[in-house]
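Undergrad: Kindly generate the corresponding structure for this input.
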Amino acid sequence: MAKYIGPKTKIARKFGEKIFGKDKYFDRKKYIYNQHGSYHRRGKKSGYALQLLEKQKLKYIYGVLERQCRRMFKKALSMKKNTGEVFLQLFESRLDNVVYRLGISLSRSGARQLVLHGHITVNQNKVNIPSYLLKPGDIVEIRKKSQNNPNIQHVLNSHNSSGQIVDWLVWDQEKMRGTFKSLPEREKIPENINERIIVEWYSKYK
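TA: Next up, the predicted model:
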């Protein structure tokens, strides 16, 4: 699956969830979805179909391709821990995702662009690879020459004022940098993803 650049609401409606964040469609329709999205209510689907749809949802949420997803699964499988939890932790450790979680960008796609264009440093070194995996203790910072960028300033002032930063990250507004404190525990990851059935899919069809 190539990276999707079409209308995000169209994809969000497919899963019955605000998988890309705020979406006026769901607010307007007063849409109510169940634990795993609307596609679980449209007639009986096979286990294969449910696993495939859940995998596609994960890929859309984090903006990754199939090759990247498989690589993450193999890495998670090689660790002596819960594969599903490690699988999601790896996605949450991606630099573009952390930039988004810190509130430097309002979307993961926007965060990816900031990284690609060299606006972000890790431990004071410029990193322009969105898939770069952070380790506990790493410091993510907006480059000095980018800190006065009006677009970045607008996002920081509007987003961080709401205090919506997750527990495993710390943001220093004055220094415009964040710290990746630790790998997140599964119950603290807010994304509505059933990683167990994705692991089952990759285990059978890898």
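Undergrad: only C-alpha atoms for contact and neighbour calcs from this point on.
TA: Noted.
Undergrad: so how far is Gly21 from the residue nearest the centre of the chain?
TA: Centroid-nearest residue in the chain, with C-alpha atoms, centre = their mean: Tyr62, separated by 4.0 Å. Taking C-alpha to C-alpha, to the nearest Å as the measure, Tyr62 falls 12 Å from Gly21.
Undergrad: for the closest residue to Gly84 other than its chain neighbours, what are its contacts?
TA: Nearest non-adjacent residue to Gly84, counting by C-alpha to C-alpha, 6 or more residues apart in numbering: Glu195, 5.3 Å away. Neighbour list for Glu195: Glu54, Gly84, Glu85, Phe87, Leu88 [criterion: C-alpha atoms under 8 Å, 6 or more residues apart in numbering].
Undergrad: Could you rerun that using 10 Å?
TA: Residues counted as contacts of Glu195 (C-alpha atoms under 10 Å, 6 or more residues apart in numbering) are Gln51, Glu54, Lys55, Leu58, Thr83, Gly84, Glu85, Val86, Phe87, Leu88, Arg186, Trp201.
Undergrad: Could you also give me the structure for this second sequence? I'd like to compare it with the first:
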Amino acid sequence: MGKYIGPKSKIARKFGEAIYGADKVLEKRNYPPGQHGLARKRKKVSEYGTQLSEKQKAKYTYGLLEKQFSRTYEQAARMGGITGENLLKLLECRLDNVVYRLGIAPTRAAARQLVSHCHICVNGSVVNIPSYSLRAGDVVSVREKSKSLEVISASLAGSSKSRYAWLEWDNASMSGRFLQKPEREEIPENIKEQLIVELYSK
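TA: The predicted structure follows:
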């Protein structure tokens, strides 16, 4: 499957949730897209369909393709503890996600682009891999040459940097510290990770 580049409102309507942030289209038409959107809402979804939908929602939310998501799940399964929680923790440790969480970018897609275009540093060195996994104590900062970028300034001006307990933000240096992997209750995404585990366990 290639990268999805179509309307994001369509995906949000499919899941009935604003997974990409505030969405006026979703507010007006809170039912699945397509000619039979309203009719489909009444159909009973199978157990497999519910599990698959939850996995797809997680993939779209964090911007991963099937192979990337499967690899992340396998890594989570190898770790000790609850697999579903491990999966979400690993997704939250991704560099593109942390750039978004810190408020440097308005969306995860924008964060991924900033990382890919070498605007972000980790511990003082430029990292251009969006899937780069951060460790406790890592410092994520905006590259010196990129601090005047309008997209970054606008995003920082409109965001609240103190929302997440596992991150620390310093406005003066335009850098944030990844303190630790978040606990499940600290992750705000509405994802039923147990359904994803059940799907992969079949």
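Undergrad: quick one on the thing from earlier: shared neighbours of Tyr62 and Gly21 of the first structure, anything?
TA: Overlap between the contact sets of Tyr62 of the first structure and Gly21, as judged by C-alpha under 10 Å, 6+ apart, is given by Ser107, Arg108.
Undergrad: my guess is Leu91 of the second structure meets Ser70, correct?
TA: No - using C-alpha atoms under 10 Å, Leu91 of the second structure and Ser70 do not qualify as a contacting pair, with a distance of 11.8 Å.
Undergrad: More neighbours: which of those two?
TA: When Leu91 of the second structure and Ser70 are compared on other C-alpha atoms under 10 Å, the one with more neighbours turns out to be Leu91, at 24 against 14.
Undergrad: so what does the strand or helix carrying that one touch, helix or strand wise?
TA: Here Leu91 of the second structure, judged by DSSP states H and E, is contained in helix 83-92. Under the contact criterion of 3 or more C-alpha pairs under 10 Å, 6 or more residues apart in numbering; DSSP states H and E, helix 83-92 of the second structure touches helix 47-62, helix 66-78, helix 95-101, helix 193-200.
Undergrad: any idea which of these is most buried?
TA: The highest average neighbour count among those, using mean count of other C-alpha atoms under 10 Å, belongs to helix 95-101 at a mean of 25.
Undergrad: ok, back up a step: check contacts around the residue nearest to the centre of the first structure.
TA: By C-alpha under 10 Å, 6+ apart, the contact set of Tyr62 of the first structure is Ile19, Phe20, Cys69, Phe91, Glu92, Arg94, Asp96, Asn97, Ser107, Arg108, Ser109, Glu191.
Undergrad: The nearest residue to Val64 of the first structure once chain neighbours are set aside is in what secondary structure piece?
TA: Spatial nearest neighbour of Val64 of the first structure, chain neighbours left out: Lys3 (7.1 Å); criterion: C-alpha to C-alpha, 6+ apart. Here Lys3 of the first structure, judged by DSSP H and E, is contained in no helix and no strand.
Undergrad: Same question for Asp167 of the first structure.
TA: Per DSSP H and E: nothing holds Asp167 of the first structure, as it lies in no helix or strand.
Undergrad: Tell me which residue of the second structure lines up with it.
TA: The alignment partner of Asp167 of the first structure in the second structure, by TM-score structural alignment, is Ala165.
Undergrad: Quick check: the gap between the nearest residue to Gln124 of the first structure once chain neighbours are set aside and Arg101 of the first structure.
TA: Setting aside the residues directly before and after it, Gln124 of the first structure is nearest to Glu141 in space (C-alpha to C-alpha, 6+ apart), at 7.3 Å. Here Glu141 of the first structure is placed at a distance of 13 Å from Arg101 of the first structure (C-alpha to C-alpha).
Undergrad: next one: Ile11 of the first structure
TA: With distances taken as C-alpha to C-alpha, Ile11 of the first structure is found 21 Å from Arg101 of the first structure.
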